[in-house]
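Asker: here are the coordinates; sequence isn't available:
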């Protein structure tokens, strides 16, 4: 199941028509995951509208499912480049009432990530496959699912903090393709704000030190470039105005020490000059921020001659 588009709040009536799209037995082997995503989007939009006092609870075409969510765990940060899918696992606990059959083939639950507010998310991300749940008691199950992130689904402005949520839907034997489909017998539950993660534009950093070798006491010029994923143009572009540390590690040691801090220019370029004293490795190091992960360039060895 994959949610790719920004979700806007809709009325219960519109949600009714959208929810009727899925094929029968939404959680069975014949599940059409895209249709399950449509069902969730419709239900989420109506729930968000109700929470924002734009729609009365009585307007919801389904009933409130006796399911709650807790103990959600997600990675602290997700680095997303320009082309490859990035997947991460989310686990959570689902608690349910005695009248809820979470083992039914037409019971669905899944985690998701959303950017922005719960009521008006700017984007939502879910997984390509349905999660798995292990029932641990008469009222509790532990669930595990994946979030699959595709760079083409993101805008550069989507980088930063995302929130995590989970949802569940019970069709209770109702067939959405049937003329007798009764949506009032379908249950839905959802909870946002269960956790946070950073979806970041992956970064790259280079270092080149010259001349090689260099005479002791003479200057070494260290250049480099800091770039990060541009999701909209499918390329890595220079990251300007960022403070980057120039570091040095003496040959035969393991620790880098900061020599100075320089800022990237308009194209992400870096340039600094230092005096050479002993053989060693020069590198640039970027501490990262909410939108862009930290990165260290590979060290570049410069030998010093007398």
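Answerer: On my side now, so go ahead. Here the structure is a predicted model, which means the values were calculated and not measured. Residues are numbered from 1 along each chain as shown.
Asker: all contacts plus neighbour counts: C-alpha atoms, from now on.
Answerer: Fine.
Asker: surely residue 166 touches residue 110?
Answerer: Yes. The criterion here is C-alpha atoms under 8 Å, and residue 166 meets it with residue 110 at 5.6 Å.
Asker: of the two, which one has the most company?
Answerer: residue 110 (28 against 25; other C-alpha atoms under 10 Å).
Asker: how far away is that one from residue 281?
Answerer: Distance, residue 110 to residue 281, using C-alpha to C-alpha, to the nearest Å: 48 Å.
Asker: what's the longest strand in this protein?
Answerer: strand 187-201 (DSSP state E).
Asker: starting at the chain centroid, how far to that one?
Answerer: Mean C-alpha position of strand 187-201 versus that of the full chain (C-alpha atoms, centre = their mean, to the nearest Å) differs by 10 Å.
Asker: try this one side by side with the last:
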């Protein structure tokens, strides 16, 4: 049997509550289905990775269900596993609509690193899944796990290029800083050792090209020196890894004389 907690917060809250079994839902034995009920589609966060900063964010799970009778209840989970270790989950009853054979059920979970058991180790795509359990009024039942999007730490990236204006053929210096939401401390902290691309778009700008790739230092700073050739826009682009949000900095226009 599967146990599903009846409170919103993650495993830290569960561990703090004496007698976990008393605060849990005991589901029927998991099975493919009984009757003609089917869960045909499950979408987490519109199909896009969840990007989370240091404040609360809503994450919606939507399930499309085929069933010829009314639904009795629909439970939804979002979970993150590391092997057999369940490191995080949220759980709730869903709200459903539709009077025909096709029903749409959804619930918006609140992810809040200030109060929930959300830590940097949860970032990434590995181990995330959605669990949906459905019972209908005519006794049909289905429960299953479904693929989920990942969770990414929100990032920030600055750009400053100079001098302004700059003489043609002389050195132009671009600098910036890369930082990310740190869920362990609920602060913004620098990202070290990350590859960031310096990109340029000649005026009038129709598309950026990568001029150089640099690595952030231990304090998240980055710097590159290039030769000024023509008026144009300069920016940084961070393609990111699976645990961080890709980020484009502000564009800085440089007048070359």
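Answerer: Good, I have the coordinates. Since the structure is predicted, the reported quantities are computational estimates derived from the model, not experimental observations.
Asker: and the aligned partner of residue 190 of the first structure in the second structure, how many neighbours does it have?
Answerer: Mapped onto the second structure by TM-score structural alignment, residue 190 of the first structure lines up with residue 143. Residue 143 of the second structure has 23 neighbours, counted by other C-alpha under 10 Å.
Asker: so residue 143 of the second structure sits against residue 77, correct?
Answerer: No. The criterion here is C-alpha under 8 Å, and residue 143 of the second structure misses it with residue 77 at 11.1 Å.
Asker: between those two, which contacts overlap?
Answerer: Residues touching both residue 143 of the second structure and residue 77 (C-alpha atoms under 8 Å, 6 or more residues apart in numbering): 131, 132.
Asker: report the central residue of the first structure.
Answerer: Closest to where the C-alpha atoms of the first structure average out (C-alpha atoms, centre = their mean) is residue 199, at 4.4 Å.
Asker: tell me which element the nearest residue to it once chain neighbours are set aside falls in.
Answerer: Closest residue in space to residue 199 of the first structure, ignoring its immediate chain neighbours: residue 78 at 4.9 Å, by C-alpha to C-alpha, 6 or more residues apart in numbering. Per DSSP states H and E, residue 78 of the first structure falls inside strand 77-80.
Asker: which residue numbers in the second structure go with that strand?
Answerer: Using TM-score structural alignment, strand 77-80 of the first structure lines up with residues 49-52 of the second structure.
Asker: in the matching stretch, what's buried?
Answerer: 49, 50, 51, 52 (16 or more other C-alpha atoms under 10 Å).
Asker: can you tell me how far the last one sits from residue 113 of the second structure?
Answerer: Put plainly, it is residue 52 of the second structure. Distance from residue 52 of the second structure to residue 113 of the second structure, by C-alpha to C-alpha: 8 Å.
Asker: now swap in residue 192 of the second structure and tell me
Answerer: 22 Å.
Asker: compare these two (neighbour count), which wins?
Answerer: residue 113 (22 against 17).
Asker: that one matches what in the first structure?
Answerer: Using TM-score structural alignment, residue 113 of the second structure sits opposite residue 151 in the first structure.
Asker: which residues does its match contact?
Answerer: 80, 81, 82, 83, 84, 85, 231.
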